[in-house]
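> Sequence first, then the predicted structure, then my questions.
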Amino acid sequence: MIVTRRQSLLAHAFLLAIVLVWGATFSVVQNALRDCSPLLFNTLRMTLACIALAVVHLRHLRNLSRSAIRAGAVAGLFLALGYALQTTGLQTTTAPRCAFLTGLVVVLVPLFCIVPKLRPPGAPRPGIVPLFGAAGAFAGIVLLTTPANLPLSEFTHGLHLGDLLSFLCAIAFAAHLLSLSHLARQIPASQLATLQIGFAALFLALAMPLVETPRIDISGYLIFAMLLCALVGTAAAFYVQTWAQQYLQASHTALLLALEPAFALLTALLFFGERLTLRSGLGAALILISLIASELLSSQPVSEQPEANAA
């Protein structure tokens, strides 16, 4: 099908709304992890989200093809790997280093798209503008996620296993984004979203005994956070992302996802008493400027894409 300007704008708008949701729930998840270990929390949220999507899309799941199941397994594997590697990496490195390395996903996606076999069908080869936009967004992420008084030695004094795992996490999330860019044009969004979350829950459950000692303390706040993250931050969010990536270039999606820490900061400022610093403000502004500049200067023509089976 031909991707129209209207479809492209809608995809940008809906994905931006999802990034806002992810950023807004960051502080919610952070507080919920006081009552639940990270991998168990993610396994439970994925399981609940899969159940919710399966109920809503029951009629679309009755005749699953082998290609749909295979696509869901691939996307779910990369998604689970990203969460598992990030959680494991945080046990042997610092949060700033983990955030710094995980943020490389915004740079890795356009770099991977230079390779023809990794580039989604019909997508143009990334030019200099998307690469500069990715670099600017990554610089903004660094300003947002690293404290001003953090010594340089924190990043230069040796490498830890957690650093390697955090970098592998960025590769896994980049692979997940690229896999959706390939698969979302072939598999109905209702099927792909449900299957990838279901497989992610399965893979996370299998990895849990190897990564952490599960811990949970049931509380009202934990239940609230779990339902919010499962139904809105996972089920609805990944369905919308899967649908939107039919119409977006992978490099544009990566730039939009770079806004998540900026939205997390905004939420913390409005609802959790966080104070805005010059450093964090500059970081958020740099991400936004890089995104807008990349979108305006790329000026890629709307291209013809294979027929999508959106449901």
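Okay, I see it.

> contacts, neighbours, all on C-alpha from now
OK.

> ok, the nearest residue to Ile171 once chain neighbours are set aside - how many residues close by?
Leaving aside its sequence neighbours, Ile171 sits nearest to Val105 (Cα to Cα, 6 or more residues apart in numbering; 6.6 Å). Neighbour count for Val105, taken as other Cα atoms under 10 Å: 27.

> Val105 reaches Ala170, doesn't it?
Yes: A contact is recorded between Val105 and Ala170 when judged using Cα atoms under 8 Å, the distance being 4.9 Å.

> what separates the helix or strand Ser280 falls within from the chain centre, distance-wise?
Ser280 is part of helix 278-298 when elements are defined by DSSP states H and E. Relative to the mean C-alpha coordinate of its chain, helix 278-298 is positioned 18 Å out (Cα atoms, centre = their mean, to the nearest Å).

> Show the secondary-structure elements that that helix is packed against.
Contacting helix 278-298 under the criterion 3 or more Cα pairs under 8 Å, 6 or more residues apart in numbering; DSSP states H and E are the following elements: helix 128-145, helix 250-257, helix 260-271.

> try it against this one:
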Amino acid sequence: MKKENSIPVRNSLLLLLTATIWGVAFVAQSVSMDYIGGFTFNAVRNLIGALTLLPVIKVLDKTHSEAEKKRESSASGRKTLLIGGICCGIMLCLASNFQQFGIKYTTVGKAGFITACYIIIVPIIGIFLKKKCSPFIWIAVLLSLCGLYLLCLTPGEGLAVGKGELLLIICAVLFSGHILVIDHFSPLVDGVKMSCIQFLVCGILSGVPALLFEHPNLSGILAAWLPILYAGVMSSGVAYTLQIVGQKNMNPTVASLILSLESCISVLAGWIILGQHLSSREIFGCVLMFGAIILAQLPQKESAVL
């Protein structure tokens, strides 16, 4: 029983680490745009992410049991892994590129708030997929939305829907789909291998418009080597893999709540690393979000006891 109870806690910590890496990655993402285009950035970072996981896969393969190796090497196992990786890669490519270009046409605050609205889109889509949510989780979703509003939007700033906002709304829907696709495939396949395929697909798909419209050059990529390396190794290779592993056997709505902390952590990172002070409004927004995450865990703990 203790081992079963520890699984949601372990997964929650993995997703919290994911959100932390993504939150800090906003700095890398912003800096890189001074040197290269959005498609180029996403193409290079995801290809680096795929390469990063190759030695990890080789090491982890040695730890798998004979039963796991037999299941993974079967025709059906390979097919499920390939389909899952391709589906995740397509969703990630669409979502990340809509986000990248949406940020160009609106404020960072609005971008953070609208993107993180997947926390309410996921349970709404889940209703149609017959995924039930307890009242505690719905309250946690509303608390998180209030926290994100206080954290990301300045007083008097409206939410008029312009070009940037429309792109980010589409991005939020696509990230919701990405979370639900991972929820479906992660219990069926090796998470690290699926993550590697995901990055390869996303990198190739992003590379096509990069070559057609942005004409990337080596000097620009080398000039942005540090943010690209962080985004490729940490944000892509490490964080998205942690997301796949952490979401395994977890309620997708709870997972989306924890992952939405990336907006909160990005503000905290700016405060700690760059010396950007938080207002009382922003601090209260952080408190609401952290409170929502704690509240979202309560139903799982109760169900485990039962």
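Received it, and whenever you're ready, just let me know what you need. Keep in mind it's a predicted model, so treat the numbers as computed, not measured.

> Tell me which residue of structure 2 matches up with the residue nearest to Ile171 of structure 1.
When structure 2 is aligned by TM-score structural alignment, the residue opposite Val105 of structure 1 is Tyr118.

> just Phe78 of structure 1 next, same as before
In structure 2, Phe78 of structure 1 lands on Met91 (TM-score structural alignment).

> quick one: which helix or strand includes Leu150 of structure 1?
In this assignment (DSSP H and E), Leu150 of structure 1 forms part of neither any helix nor any strand.

> count of residues packed around it?
Using other Cα under 10 Å, Leu150 of structure 1 is surrounded by 10 other residues.

> ok, it to Val115 of structure 1 distance?
36 Å (Cα to Cα, to the nearest Å).

> same deal with Asp35 of structure 1?
Using Cα to Cα, which is the criterion applied here, Asp35 of structure 1 is 43 Å from Val115 of structure 1.

> Who has more neighbours out of these two?
Asp35 (15 against 11).

> Tell me where the stretch 101-250 of structure 1 has strands.
With DSSP state E, counting those that start in this stretch as the criterion, the stretch 101-250 of structure 1 has no strands.

> surely the match of Val105 of structure 1 meets Val173?
Yes: using Cα under 8 Å, Tyr118 of structure 2 makes contact with Val173 at a distance of 6.4 Å.

> what's the counterpart of Leu151 of structure 2 in structure 1?
Under the alignment (TM-score structural alignment), Leu151 of structure 2 pairs with Leu144 in structure 1.

> how many neighbours does that match have?
By other Cα under 10 Å, 27 other residues sit near Leu144 of structure 1.

> you'd agree it is up against Ser280?
Yes: because the distance of 4.7 Å satisfies Cα under 8 Å, Leu144 of structure 1 is recorded as touching Ser280.

> Cys202 of structure 2 versus Tyr35 of structure 2, what's the distance?
Noted for Tyr35 of structure 2: a distance of 21 Å to Cys202 of structure 2, by Cα to Cα.

> Okay, the residue lying closest to Ser298 of structure 1 once chain neighbours are set aside and Leu159 of structure 1: tell me how far apart.
Nearest non-adjacent residue to Ser298 of structure 1, counting by Cα to Cα, 6+ apart: Val129, 6.2 Å away. When distances are taken as Cα to Cα, Val129 of structure 1 and Leu159 of structure 1 turn out to be 32 Å apart.
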